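[1] task: produce atomic coordinates for the following.
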Amino acid sequence: MKNYVQHDATALAALVSDGELDPAELLEAAIERAEATNPAINALSQKLYDHGRAAIAAGLPEGPFRGVPFLLKDASGELAGHVTANGARLLSKGAPAAIDSHLVERYKAAGVVIFGKTTTPEFSLAASTETSLTGATCNPWDRARSAGGSSGGAAAAVAAGIVPAAHGSDGGGSIRIPASCCGLFGLKPSRARNPSGPLVGEGWGSLSVSHVLTRSVRDSAAMLDATQGMAPGDPYCAPPRVRPYTEEARRDPGRLRIGWHVAPMSGAPVDLPCRKAAEDAADLLASLGHDLDVISLPGEVEPLQKALWVLVASNVARSLHAVGAKLDRKIKRADVDSVTWSAISDAKNMSAEDYAEALFQIHAQTRSMADLHSRYDAILSPTLATLPPPLGVQRTDTDDMDAYRAALTGFTPFTQLYNMTGAPSMSVPLGWHHPEKSQSVLPVGVMISADFGREDILFRLAGQIEAERPWFDRLPDLAARKECA
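    Below you'll find the model as predicted:
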């Protein structure tokens, strides 16, 4: 297929619906691109080409994305008959999933053709996708740099033009971080907007939620329309949407009150390109008629960082204990990467009171942020504090945990707040940095967040920004190569 990369998922689905394109032809175009580009970026952890071909042969449902090639993150989305490795050597040879997750059921009902899984750091415990199982996933814009994480493989695959949209999950920024690194639109929905079951009720003690990384706002909106809503057994739900998100993305947002800041709660330094991207975005939004105020975030960072780690470490440890029970043995140090072992070890020293205190802290912060959101429709900040880091800085098999933690907190001090509050948050590709003595261009994301359940505000604002500062045709050289078109 010619000009595959020039279409988003919505456009490809329209070509299929109009009979101008056959799903089988479209899948082979995606496979061709995967074979041409993946060796350079290492975005795919599992090639499920025959699974995709079989799905087409069996007949696709008449969903909004019928025939569109799609990739699952190798975490947070079970696909029946295939292993979910979570970036871990221990699980990579395990038993295949017996059933689809509720989210994957909805992806299939939407008509997408799943033909692979994307790389992720072990148990999603890093903001860069580098593990002992799959190696390093490279940023298509600069292959010496990270694609981000933990949905780094998904972001690299979309940025390289393998697919127009890919599944990701976000428990501390894992959709927004790689979206910023790779020049994509990445929205973390409200807590429980998409289902997590049936194998779990919530991800990481309510911190994690799944959605997609895309090149267009309308693809993200339409995909959330297809997947949102409670599933049987969900422990709680997000407020119901007022109208389809595809409609919201086309609506005028009106005159919004927007608070903005460039300093993270932690006080970590923020590199000039990241500050400048947020400042330029504030100027753009003011020019579009919105009211902007400089703000400071409420809360204290140390108790929140501790609470976050208690929830993450204890949930990772519980998952691994369940794996050990299936294997009929204890998990050993040699089974997992260093960062995962650190989580297991720390969890052994955490009490039930520690877990209750962690929940108390994030609930208190949620109330403080709700007060801020009562005064502002949206909050603007940099997505990240630095440009995409060089590969090797945030490997999960590192022997230097202090350096790893410093690299993580210095890189991404903004995103975790909205995992704690459960509020929707998006990274929008508005900055484009030209490093000195380099021919490369590096994307820089700007993060905009709204109150719990208010994805409608974010989609309206994203649609307005996209119309004013379009980014769809900005592609890395890897995606634009003629031999891959």
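
[2] could you use CA atoms for every contact and neighbour count after this?
    Noted.

[3] contact partners for Val68?
    9, 12-13, 23, 26-27, 111-113 (Cα atoms under 8 Å, 6 or more residues apart in numbering).

[4] so where's the longest helix in this structure?
    Across the chain, the longest stretch assigned as helix under DSSP state H is helix 301-327.

[5] show me which positions of that one end up buried.
    Residues of helix 301-327 classed as buried by neighbour count (16 or more other Cα atoms under 10 Å): 304-305, 307-317, 320-321, 323.

[6] try stretch 461-477
    Of the residues in stretch 461-477, 461-466, 471-472, 474-476 count as buried by neighbour count, 16+ other Cα under 10 Å.

[7] which one of these is nearest to Ser216?
    For these, the closest approach to Ser216 (Cα to Cα) belongs to Phe472, at 6.4 Å.

[8] looking at it, that closest one is touching Arg215, isn't it?
    Yes: applying Cα atoms under 8 Å as the test, Phe472 and Arg215 come out as touching, 5.8 Å apart.

[9] how about this one, so we can line them up?
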Amino acid sequence: MDVREYAAFDGLGLAELIRTGQVAAAEVHEAAMEAIDRANPELNALVGDRFPAPLAHTVDGPFGGVPLALKDLILHAADVPMQAGSRLLGPGVTLSYDTDLMRRFRAAGFAALARTATSEFGFAATAEALVNGPTRNPWDLTRSPGGSSGGSAALVAAGAVPVAHANDGGGSIRVPAACCGLVGLKPSRGRTTPGPDHADPLLGLGVEFVLTRTVRDCAAALDAVHGAEPGDRYLLPPPQRPYAEEAVSDPRRLRIAVTTDPLLGDTTVDSSCRIGAEAVARRLETLGHHVSYAAPVIDAESFGEANCVAWSGFLAAEICDLAAGAGVAMDAQHLEATTLACVEYGQSLTAMDVFAAQNTFNDITRQVAAFFTEYDVLLSPTTTRPNFALGELDANDTSLDARGWHDALFEVGTFTGLFNATGQPAISLPLHTSPQGWPVGVQLVGRYADEATLLALAGQLERAMPWADRRPSVHVSH
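    Take a look at the predicted model:
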């Protein structure tokens, strides 16, 4: 199998070739390793070298032998270093066990081949950590692939791997999906397990999953890894039928709300993002859905304050423990300026501050849930701009305090962060193109625990407005 042939298939396509004996798994892995080696010099998407051979995996899982990349944050594999995008951890922390989701990836048959770049501890809408340097967008090497799952997004978009791990605490799956022209689902809180290291990452904001090029890979991956582990805080109802079946079935007639106005604050929304969402809204009407313009009304200032508390408190707790364990100082030699500012703010918080943030999230969640009694889905742009220039979001800007950095990020992610607080599933789809030829993401948000409706609608839109023939300028098949 050569690289061009390899890159033509999504994950399920490769799994079918292996399962039916049309190609050996080893041939797929060789092609994947060559593809990664071709793409990475231009993208700088890897952390360290790719693995010399795939990590151990179950050969007869639904993705038996399919290449996977692992974001270098939260999830970890036994005996594989994790650096979390930070100089604080030196060459990385190596643990002796898999996280629960990593174990599920192996059981699904995913063959992990590399670690991918992230921002420092994931708190940025880009992947330009000082420890790794900037990761570049394969659509335009002067632009960011988004973040914090930027390395994963760049590799998938460039055809190097069909699926990559990602996580999302404010848009870190959906923002890079939008910037790189991918499918990015943030599942409901509790749909995928954060164990055993965490119970409720970021006061419940953080969720783990993957980035893909096709809706069917996204759905099948969720089938393979969803569900709670003993000790998890949440036990969600299982789907009534496999998500993969939903993705190939048209949904019922849905009540869809549409907004192109920022959900959090008064950030300017680029015309390409507005036009893209409006075009999808019109197409949904032709598909038989009831579409109207409406959106939940949120107190943006209260949300921003609570969100900054959640992020800063989590960063302070994690980084203080890691620094103590590594025996290093929390200073400018080991942490970027905005990370250090967030840690210092997090250390100043009291238990009352944290409970106040949780109370704010509770109030907002109930307001948004009431809105979703009237609508099945909310449609919006994913981001305020198709992408942004490298260097624009400078995590080492010493002039920014914790709230200043938080607000700079939410100028990009005004449409995404709300649904980390409410716990609802949200998916970004590459349904539009900007005048510059860049992909433009459109976000669909569903009711809590209703990934089934989102994936059915996403599959319908993929068939009605296909994107499979769009490829970036940096692609392993070129």
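
[10] can you list the buried residues of stretch 461-477 of the first structure in TSV and add distance to Arg145 of the first structure and secondary structure?
    As requested, these are exported to TSV (distance: Cα to Cα, whole Å; DSSP: H, G, I helix; E, B strand; the rest coil):
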residue	distance to Arg145 of the first structure	secondary structure
Leu461	30	helix
Ala462	27	helix
Gly463	29	helix
Gln464	31	helix
Ile465	27	helix
Glu466	26	helix
Trp471	21	coil
Phe472	22	coil
Arg474	18	coil
Leu475	16	coil
Pro476	13	coil
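
[11] now the two most distant members of those.
    Farthest pair in those, by Cα to Cα: Leu461 and Pro476, 25.5 Å.

[12] how far away from the center of its chain is the longest helix of the first structure?
    In terms of Cα atoms, centre = their mean, to the nearest Å, the centre of helix 301-327 of the first structure is set 20 Å apart from its chain centre.

[13] next SSE downstream of that helix?
    Toward the C-terminus, helix 301-327 of the first structure is succeeded by helix 338-348 as the next helix or strand (DSSP states H and E).

[14] average distance between that following helix and the second structure?
    Aligned to the second structure and superposed, helix 338-348 of the first structure gives a mean residue distance of 1.0 Å (mean Cα distance after the TM-score superposition for the first structure).

[15] in that helix, which residues are buried?
    Buried residues in helix 338-348 of the first structure, defined by neighbour count with 16+ other Cα under 10 Å: 338-341, 343-344, 347.

[16] and if you look at stretch 286-306 of the first structure?
    290, 292, 297, 299, 304-305.

[17] for stretch 225-239 of the first structure, same thing?
    For stretch 225-239 of the first structure, the neighbour count (16+ other Cα under 10 Å) marks 225-231, 234, 237-238 as buried.

[18] make TSV from those and add distance to Arg191 of the first structure and secondary structure to it.
    Formatted as TSV, those follow (distance: Cα to Cα, whole Å; three-state DSSP):
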residue	distance to Arg191 of the first structure	secondary structure
Asp225	15	helix
Ala226	17	helix
Thr227	14	helix
Gln228	11	coil
Gly229	11	coil
Met230	11	coil
Ala231	14	coil
Asp234	11	coil
Cys237	8	coil
Ala238	6	coil
